[in-house]
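Colleague: no sequence on this one, just coordinates:
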């Protein structure tokens, strides 16, 4: 599972003028990404949410055994919580936050289970923590980080449970995200999206000696990502996106012999990704995105016989979206995810299900701030909005909408996506959309679609990807798509593809990347790409590359970033880049850089942001940057800044938000801002807002005054 994550950075300055367009979004059901059950029956939940049963709770909460909110326990994380683990009186939390339990803690913390306060344990991960496992005084951690516990530990580490320092255990050579960890005796099992682990080629699943940190000979060799791993005796259960694992064809779910690494005969066969597993006796509980598993129709959640591989009669039937996390305690199955209903009841992202009947018990309602992830301005001044929401200004719209020039919702345009929209692009009268959806514009469309800008219906164009699309760009008759897919337009394409805008088929252009694509920009015969890859177009290219539009091969242009590149903006011969990097083009550049589009060298422009930059926009001599930061160019700027394109200095324009920004777009003199914030420029705005952009005529004293 991938979800957009941001942190809180609550700084304020002179308020930028916010236009009067109606921009409030009503609350939607929150996402639960992690669940752990305490010995006393209380349940700790983590994810992305702002309230539980109308009780304010920031992304982490504890429920009493009867399902009510524990009023005495409130650590309050300022960013998403993706992983939880228990050890005695300590709750370990991982995710993408800056503060939790009343203390500054970057992406990982230990919380006192009695007080809800953070302990002194502080490993300080530089990027998100996605999975945790605890054993005998050691906390094993996986995610996207490069440093943790004071040491370089890319993607996987072991931390001393007392000091928080990284131990000597170091499976060096890990080259991709670790999504799941499981412990089995003296072995640490790791699943994720990697090609190498602990100095050995290990595709997406590996076993590591818990003493030495070396990879064992066990090698199931999964052909796609592994999201979840659990063990029982001599069997390792794995779920993910794979079609082959352990030497056998196994669709998304498999049982693997813990000694040989071969898949057993157990073969439930899911029709889409498996994201969560839990074991109880002879039953394997599975959650994910599937509609069929174990030979039966089962929507997103199922119980599977551990002997036969068949689905049992247990059938809670989740509605609308995936199940991300599962836990079993006694006669209750706890499920968390993006769903709205489960077991016949409205549950809103968290459910307590009877393990016998499949009926959901009374469940608290989880609410979250809506997310706006993408904009696309039309020639007529209307703006398309994409993200994860159920309404805009109290007008029902699912994940995609259009705003008229006055900011009101266009009443005649309603494509209605059944899941998150990550990316938008436009060509004439066609709007291209990418994301997590399976239906949009009234038609089944897997992760990518073309929408008629007049009617809002999906056109016949239907490339059909096997996993989500995160970036789009259009050039002439070609639609460039990037994301996490390995199949699109009827052909195998690793993370990036060129699709014929008429037929929907993949062209022969096939650069092939080794990891996710986050950003695409087109300039003449060059296709610039950014993301998480280390190889692209047949060459080693770390996180940023230029591809030949004819051959698909990487050009000699090679700025070589040292961390992820997530956003681009082009101006003439200058490519502006934002992301997580500290160095790019051979120079130190704090998450923002300007790169010569011909030579690949960085210019002298160096604003330096102290947190990730996820969106960029250009207007004349101004570069707008947004994301997750608190300072830019030495000035306090909460998540958004206007930077002089010549000097690299922050201008006086200063509109702070109380949470992260994911998308920017300019239309005329208006800057559209999207994210998960609830206020901007001292005005209440939930998820989306418009700001004036300063010009010589209307700029004054830090305020853009609307003419």
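Modeller: Arrived safely. What you are looking at is a predicted structure, and each value in this text was computed from that prediction instead of being measured.
Colleague: for the rest of this, base every contact and every neighbour count on C-alpha atoms.
Modeller: Will do.
Colleague: list the buried residues for stretch 197-209?
Modeller: By neighbour count with 16 or more other Cα atoms under 10 Å, stretch 197-209 contains the buried residues 197, 198, 200, 201, 202, 203, 204, 205, 206, 207, 208, 209.
Colleague: and here is the other one:
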């Protein structure tokens, strides 16, 4: 169990005391038996009034009494203290999403969005930057949820809208006001009851658009106007009343333009666009009705007063227009017939628009072409509607399956532009979340801060030959500056191996290393650099992609196992084809050649396979996941497959939810005692008492390996209700002689303010270590590490040093130490005696 610092010190003192006492007793016995002479000048030692023989007898008697007292008491099992090692201490992150940018009167920029980090600094969804592009570390503002919109008044008070419930640790639902120093206004609190998407300051009033139905204590759907002062009092008169969300607001004179997902305003049909009065009750313009056929995300006025509209529509203002159009601000709101006749790439989305002050419009979003030219997610449109052919920042995301694009655009003095969004590359250079552009569209190197969100580790693999550790997960950046996309390697001292640059463009869920030091990576990716590799790739020890081996599954791979001779690789996931052959969620591929299936092994699961383990003795494969049918047989989330691909007709445990981890013949079976050879199974299930034995089974169960796969009656405990087990493991005898095994995942802690991410058990099933993580965090994978246990490959000699484990997951705190998703933990052993000294 966990020990406090005082507890660990006490244990060491007790251990030292025992050692000293034992040494003294041994010395007494030795001397009493004639083996010790105590003298200054080689003369025999005599005690006044006693001869040597009688003194020896007395000491011997006392020593034996003391020994009897010590050894007659029962001895404790080996106890351990967990120490988080100084390495690795890396910060793994992904590109954040900047959704709003504003410029203060002093030139400083405020960015809002969805992010956790700016470089190596914690910044939760809000950050301010100095004019030189450096982070303003003195500005304290933060929000506990996504920031969608920002606005400034004449006094540099900042209005923040989004999907949060706290700002600066104080309750503020979706809307807040900050002073120029970043401190929360204690009085101003209109408190809308749902998300805010758009803000616009107009003199002493603030327009608020979003998905709310109530604000400042009154019914208002989608849009409202409140005072910028006092408590944020609602304008009781102005109420256009759209029937759904407002995403964009622009004011021009006495008119206000609204864009969003609504279909009515003031009870009158208006499809996603409306023009209302800024005066009185906000009456709807009876004539202006461009009618977009899909959502409008953003609005902007160009230099001549026309309204530019961006979204996901295909028709607007009576003309076909794909995601962007210019409308007449008067009359019926007709679309400009000559502006961007070539439109944009099919299926695009425009999410940010701004006039640059030089007659052009900067448009950002998700698209690959505009006006017939290649333009990735950002474009400059001239007043004529043609694309500026010389301005091409080329904003991209090197990740698969993510909402890529530019979501905020802010023109700066002199023609520069600040952009924000969810991207990681600008003009071929790494830029995460935000970038500053020169007037010609080239990258301004003065703004290089990475706007990130925390990544996570999902899988670990250790190579005992080289001592390297491989890490896979969902991350792009290490320590705020080094690009490592979803894969990295640690040197044998656990430091980051910066020279190993293998990468893939999506999360890695499973890793294996073979005896030739080739690394297999599986997950949700589609390429490595510019080479297509769908969901499965192999790299050599130098990190070079294997150009030939390409089994090419057609969807995610979640689990892998190597055959004993390493000629075959077993795969589980969500795929339905491998190498062009039908393979439903399970496959066996060759490790030679191109990696095609070598035979007809095809167990055929009806849903995703998330875990697998191969039994070396006979090649049986145990699999778990989300399936209910395996090989045509009913199998609830777990099954056994023979070496020939036939599902075992008898082995049929009945679980009630997903299986995420399987371990074959752990040492001994996991959690408490179990039968030799049983199968440890972990997941998100909860089996009531009487279903799997006398006790409930929460996230973990031991199954007998043969026969019907019965629940192991010797398993006498399980994690608490609500536990989710994502990993199982044990120290192999050649790594550490003491029997230790573990489970990892998320387990409710008794204090309710944290989670337990890891439990380590001894041979008797007692918990010897618990590692707490912060609430709602967890540990996904754990491996035994040789950092403190070097093995002689020739003699197989076991080191008796303290064992170490490497843990990976989604955490920011482990055992009280700050670590971001990856940590090494040394287990320090103490042998304690149960006596009065304790």
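Modeller: Nice, thanks for sending it over. Keep in mind that what you see is a predicted model, and the values were worked out from it rather than measured.
Colleague: can you pull the TM-score for these?
Modeller: Here the TM-score for the pair of chains, by TM-score structural alignment, normalised by the length of structure 1, is 0.58; 560 aligned residues with a Cα RMSD of 6.3 Å.
Colleague: any chance of the buried residues of stretch 197-209 of structure 1 in JSON lines, plus secondary structure and distance to residue 626 of structure 1?
Modeller: As requested, these are exported to JSON lines (DSSP: H, G, I helix; E, B strand; the rest coil; distance: Cα to Cα, whole Å):
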{"residue": "197", "secondary structure": "strand", "distance to residue 626 of structure 1": "34"}
{"residue": "198", "secondary structure": "coil", "distance to residue 626 of structure 1": "36"}
{"residue": "200", "secondary structure": "strand", "distance to residue 626 of structure 1": "39"}
{"residue": "201", "secondary structure": "strand", "distance to residue 626 of structure 1": "38"}
{"residue": "202", "secondary structure": "coil", "distance to residue 626 of structure 1": "37"}
{"residue": "203", "secondary structure": "coil", "distance to residue 626 of structure 1": "35"}
{"residue": "204", "secondary structure": "coil", "distance to residue 626 of structure 1": "33"}
{"residue": "205", "secondary structure": "strand", "distance to residue 626 of structure 1": "35"}
{"residue": "206", "secondary structure": "strand", "distance to residue 626 of structure 1": "37"}
{"residue": "207", "secondary structure": "strand", "distance to residue 626 of structure 1": "40"}
{"residue": "208", "secondary structure": "strand", "distance to residue 626 of structure 1": "39"}
{"residue": "209", "secondary structure": "strand", "distance to residue 626 of structure 1": "42"}
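Colleague: so which of these is the closest to residue 109 of structure 1?
Modeller: residue 208 (24.3 Å; Cα to Cα).
Colleague: so how many other residues sit close to the residue nearest to the closest one when sequence neighbours are not counted?
Modeller: On the basis of Cα to Cα, 6 or more residues apart in numbering, the spatially nearest residue to residue 208 of structure 1 that is not a chain neighbour turns out to be residue 215, at 4.4 Å. By other Cα atoms under 10 Å, 24 other residues sit near residue 215 of structure 1.
Colleague: let me see the contact set for residue 215 of structure 1.
Modeller: Under the criterion of Cα atoms under 8 Å, 6 or more residues apart in numbering, the contact list for residue 215 of structure 1 reads 171, 197, 198, 199, 200, 206, 207, 208, 209.
Colleague: if we use 6 Å, what do you get?
Modeller: Residue 215 of structure 1 makes contacts with 198, 207, 208, as judged by Cα atoms under 6 Å, 6 or more residues apart in numbering.
Colleague: look up how far residue 238 of structure 1 lies from the closest residue to the second one other than its chain neighbours.
Modeller: Ranked by Cα to Cα, 6+ apart and with sequence neighbours excluded, the top spatial neighbour of residue 207 of structure 1 is residue 189, at 4.6 Å. Note on residue 189 of structure 1: its distance to residue 238 of structure 1, by Cα to Cα, to the nearest Å, is 10 Å.
Colleague: more neighbours, the two?
Modeller: Shown here are residue 189 of structure 1 and residue 238; by other Cα under 10 Å, residue 238 has more neighbours (26 against 21).
Colleague: translate that one into the numbering of structure 2.
Modeller: For residue 238 of structure 1, the aligned position in structure 2 is residue 310, judged by TM-score structural alignment.
Colleague: now do that match against residue 146 of structure 2, distance only.
Modeller: In this view, residue 310 of structure 2 and residue 146 of structure 2 are 22 Å apart by Cα to Cα.
Colleague: okay then, goodbye and thanks.
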